[in-house]
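Have a look; sequence and predicted model below, questions after that.
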Amino acid sequence: MPDYVNPFFYSPSPGLFPPESDRLSVHQKMLKVGLNTGNMMFASALHRVLGSEAGSAWAPRVEDFDAEKVGADHDCVVIAAANWLQPRSDFGALAEKLEKTGLPCFLIGLGAQAGSFSARPELPEGTRRMLDVVSHRSNKIAVRGPFTAEVLKTVGIENVEVTGCPSLLVASDNHIEKPAQTPQRIGIAGSRGAPNDKLLVAKQITHTLSRKLSQLMLDQPLDFIAQAEIPDINILMSQGRYDDVRPDWIEFLEKYYGAGIDRISSAITEKMNVFFNIPDWLDYLKDMDFIVSTRLHGTIAALIAGTPTLLIVHDSRTREMFEIMGIPSVPAEDIDPDAIDFKALYDSVDTNKFTVGLPAYRARYIRFFEENGLRHNL
């Protein structure tokens, strides 16, 4: 079995931005994390386990991927994947880069996204080509759960290992303590990316809950951890100024929050947080009592920090992670958006299944790495 020791990572930032990154614009930083800071969680874990966060060579975008140089300087390509199996994502350009390297390619943490397990996402031709390249250049592909494995099977890819998301490879085996008292410092990690007027009328429970949780930040003592809410992040990084925020974004925010921009800006400045550095993110979470999240990696970050958390399960991606990794969760349908009871949600958190399952989860990854000849430090 080969021993691959010098991987090139096709991944978002591993979550350790150098000091000079303070000069980067919000847009530039968001591009480095794949437009969602949660992506740093799985990228960081893979860099730490298979390479070095500080010294690993990586590229966050196809445009930054020099296939000829990678082929000459490295012995394999590690692809830190996310919920890539969906109709709107075409990875044909990545397939071309991977082919040009001539190297073994290892796809890790791949997930499929659909409204439910009964739906199978249609995969673009470019994505199928990328999957075919990786399937032939590795022993197995590491996927997040059985649903993703089934989606791959429909396009003829069967050399698959169900491993879960790699983000939790850096989690501690220690049991997460949940003090008996009512939580005081509560954080929200809601799901909303770029402005989209469809979100204002969408009836899906995830959109309804995410919007309601965002609105509660205006009136209640709640923190909000932003990951992909670009207009909000721009206001936050400008210390509440919104002069340079696009007028259509301001109009969207006022409709979404149901308030004027001055009030929104004040709440964002006082209560919203965004992190481009994982140690800072985890330190912040360690001081929180409870995190309620519709975001998978918002939940995972809290688990790594040892903070009680609850994932609101609302699609195939979040359900798959709950089932394979034992993440504390609640079905979105069980929450009334107009009567969210944070104390009841906190009382329902049970981290035992997650803690007990960590050794088996880690063993699955060790087996995957060793079957593919990837040197690791687990």
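Structure's in. What do you need? Values in this document were obtained by computation on a predicted structure and should not be read as measured data.

Every contact and neighbour count from this point should use C-alpha atoms.
Will do.

May I ask which helix or strand encompasses Val292?
strand 290-293 (DSSP states H and E).

Any buried residues in the helix or strand just after that strand, and which?
As assigned by DSSP H and E, the chain's next helix or strand after strand 290-293 is helix 296-305. Residues Leu296, His297, Gly298, Thr299, Ile300, Ala301, Ala302, Leu303, Ile304, Ala305 are the ones in helix 296-305 that count as buried (16 or more other C-alpha atoms under 10 Å).

just checking, Ile304 touches Ser172?
Yes - with contact defined as C-alpha atoms under 8 Å, Ile304 reaches Ser172; the gap is 6.8 Å.

which residues are in contact with the strand holding Val292?
Strand 290-293 is contacted by residues 183, 185-190, 299, 302, 307-312, 346 when judged by C-alpha atoms under 8 Å, 6 or more residues apart in numbering.

Walking through this structure, point out its strands one by one.
In the chain, the segments counted as strands under DSSP state E are 7-10, 57-59, 76-80, 105-110, 141-143, 160-162, 186-189, 222-225, 272-273, 290-293, 309-313, 329-331.

hold the first one in mind and look at this next one:
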Amino acid sequence: MTVAILLISTEAQSDYAGIGDTAGLNASDVLKLSGVNVGNFAFKYGMRKLIGEDVIYTTYRTDPDYVRRNARALIVAEANLVNPGIDYGAPAKFIETVDLPTFCLGIGAQAGTMGDKITIPAGTLDYLHAVSKRSAGFGVRGAYTKSIIDELGVSGAQVLGCPSFFINPSRTLWQDVARKIGAEDFSSIALMEGIYPTGHPHAEKVSELERRLFDLVRFRNSDYITQAHPTIMAFAMGDGHMVEDSTLFHLRKRLAPGMRIPEFRELLAARSRVHVRIDHWIRDVRRYQAVIGTRIHGTIMALQAERPAAMISHDSRTSELCETLQIPVTSLDQAMEVPSVGKFDRLFEKIAKNTAAQRDDHRIELGRKIRNLMNEMEIPASPAFNALCDGAPSTAV
């Protein structure tokens, strides 16, 4: 039998791993194909790795009749759709029209801090009801999202985290990562770009933190891995020469006010990176000893590569998912207290060896809960995911 997996796009040879052909594409094209953030590919890829059945790929724009004729179920990986600024009315109509059993993971709420009350558009509520009606249950990022959905009168929400967290099938992932803390001097740290749009709930503080973190690029030769910034992405794709000085002036003011424009341009050309496929991302990040920044899926990709990742949480979305997945976090206030660029290494110490085995057990248990839901919906698990779920609990580092 065959199931249909929802992707962001099927253009440019896109598949579950990301964009298959970037020849002739620029940063704007990549952002369009990725849903304005290449981190979106992470949970799509993670979902595909869970499924042990033949698949076809579809989008919310695919002909519903085609999906019904060629698949017995719909597989959906989502993110922060419980969001005042997003109306999922059109996707809701797609789910309703396809009218197949729908297995969904990763739904999250977007707010400034956990506990904030939010109001969502009617179309998004329709979407949640459409998924609930066609499933034995659906996965949400954490308890905060579940509480919001429960209050909306939608049944079936289960706290299951994000499918991207289960890409690496190792049953000792956290222990493998923890062994690298203290054993290396972290001479090679990558920084995840964290430049967010105007309107971020903690915009001023996040902007100041990013300027301080960018000193890792300036003074410690860190690569700057972007997920969503068009200018950084242009440099990463070799198109930095097309970026106007006027654009760089504003970016330099934000990241490195003491640099001259030519020096700033040269630095971005040398250090900017972007990953448009998840398999390449995980492989490439292994060149670093550690990764730091405010991007949740950049953090998860580093962990899947068995590299220490220092996650700095900045909103409800990141805090909630880190809580569910037991990813150690540093708050914005704590990060701002780091006295110098040479001291950011201390943040990696939160991945303590004496808690690594417990984190591995928790990850296996979350995986088993996902597989239980898959079994209820008669969605077979992949051999790799079964191997993770069937692992014996860990007892030592």
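Here it is on my side, so go on. Predicted model only: the values in this text are computed from it and were never measured.

a markdown table for the strands of the first structure, including mean neighbour count?
Formatted as a markdown table, the strands of the first structure follow (neighbours: other C-alpha atoms under 10 Å):
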| stretch | mean neighbour count |
| --- | --- |
| strand 7-10 | 25 |
| strand 57-59 | 19 |
| strand 76-80 | 23 |
| strand 105-110 | 25 |
| strand 141-143 | 26 |
| strand 160-162 | 21 |
| strand 186-189 | 23 |
| strand 222-225 | 22 |
| strand 272-273 | 20 |
| strand 290-293 | 26 |
| strand 309-313 | 28 |
| strand 329-331 | 19 |
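
Nearest to Ala119 of the first structure, out of these?
Between Ala119 of the first structure and the strands of the first structure, the shortest gap by C-alpha to C-alpha is with strand 309-313, which sits at 16.1 Å.

can you tell me the mean distance of that closest one from the second structure after alignment?
Per the superposition on the second structure, strand 309-313 of the first structure and its aligned residues are separated by 1.3 Å on average (mean C-alpha distance after the TM-score superposition for the first structure).

Can you list the helices and strands that that strand packs against?
Using 3 or more C-alpha pairs under 8 Å, 6 or more residues apart in numbering; DSSP states H and E, the elements in contact with strand 309-313 of the first structure are strand 290-293, helix 296-305, helix 316-325, strand 329-331, helix 342-348.

at 6 Å what do you get?
Judged by 3 or more C-alpha pairs under 6 Å, 6 or more residues apart in numbering; DSSP states H and E, strand 309-313 of the first structure is in contact with strand 290-293, strand 329-331.

Take the ones you listed and lay them out in a markdown table including distance to Arg129 of the first structure.
Formatted as a markdown table, those follow (distance: least, C-alpha to C-alpha, whole Å):
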| stretch | distance to Arg129 of the first structure |
| --- | --- |
| strand 290-293 | 34 |
| strand 329-331 | 35 |
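
closest to Lys97 of the first structure out of those?
Proximity to Lys97 of the first structure (C-alpha to C-alpha) singles out strand 290-293 among those, at 35.3 Å.

Tell me the gap between that closest one and the middle of its chain.
15 Å (C-alpha atoms, centre = their mean, to the nearest Å).

Check how far it sits from its aligned residues in the second structure, on average.
Using mean C-alpha distance after the TM-score superposition for the first structure, the mean distance for strand 290-293 of the first structure is 1.3 Å.

mind listing what's buried in stretch 158-174 of the first structure?
For stretch 158-174 of the first structure, burial by neighbour count (16+ other C-alpha under 10 Å) applies to Val160, Glu161, Val162, Thr163, Gly164, Cys165, Pro166, Ser167, Leu168, Leu169, Val170, Ala171.

end to end, how far does that stretch reach?
35 Å (C-alpha to C-alpha, to the nearest Å).

who's in contact with it?
Met41, Phe42, Ala45, Gly109, Lys140, Ile141, Ala142, Val143, Arg144, Gly145, Ile304, Arg364 (C-alpha atoms under 6 Å, 6 or more residues apart in numbering).

quick one: the helices in the stretch 151-300 of the first structure?
For the stretch 151-300 of the first structure, helices defined by DSSP state H, counting those that start in this stretch occupy the ranges 205-219, 230-237, 247-257, 261-271, 278-286, 296-305.

got TSV for these, with distance to Phe342 of the first structure too?
Output for the helices of the stretch 151-300 of the first structure, formatted as TSV (distance: least, C-alpha to C-alpha, whole Å):
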stretch	distance to Phe342 of the first structure
helix 205-219	11
helix 230-237	24
helix 247-257	20
helix 261-271	17
helix 278-286	17
helix 296-305	15
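
and Gly126 of the first structure, which of those helices is closest to it?
Proximity to Gly126 of the first structure (C-alpha to C-alpha) singles out helix 296-305 among those, at 26.1 Å.

Could I get the buried residue list for the helix ranked longest in the first structure?
Longest helix in the first structure, counting residues (DSSP state H): helix 352-371. Buried residues in helix 352-371 of the first structure, defined by neighbour count with 16+ other C-alpha under 10 Å: Phe354, Thr355, Leu358, Tyr361, Arg362, Arg364, Tyr365, Ile366, Phe368, Phe369.

now swap in stretch 191-210 of the second structure and tell me
Neighbour counts over stretch 191-210 of the second structure (16+ other C-alpha under 10 Å) mark Leu191, Met192, Glu193, Gly194, Ile195, Val206, Ser207, Leu209, Glu210 as buried.

and what of stretch 124-137 of the first structure?
By neighbour count on 16+ other C-alpha under 10 Å, the buried set for stretch 124-137 of the first structure is Pro124, Gly126, Thr127, Arg128, Arg129, Met130, Leu131, Val133, Val134, Ser135, Arg137.

picking up where we left off before, what's the closest of the helices and strands packed on strand 309-313 of the first structure to Asp66 of the first structure?
Nearest to Asp66 of the first structure, of all these, is strand 290-293, at 36.7 Å by C-alpha to C-alpha.

So the equivalent of Leu6 of the second structure over in the first structure versus Asp280 of the first structure, what's the distance?
Residue correspondence to the first structure (TM-score structural alignment): Leu6 of the second structure is matched to Phe9. Per C-alpha to C-alpha, Phe9 of the first structure is found 23 Å from Asp280 of the first structure.

and Ala352 of the second structure, how far is that from Ile189 of the second structure?
19 Å.

Equivalent analysis for Asp215 of the second structure, please.
With C-alpha to C-alpha as the criterion, Asp215 of the second structure and Ile189 of the second structure are 12 Å apart.
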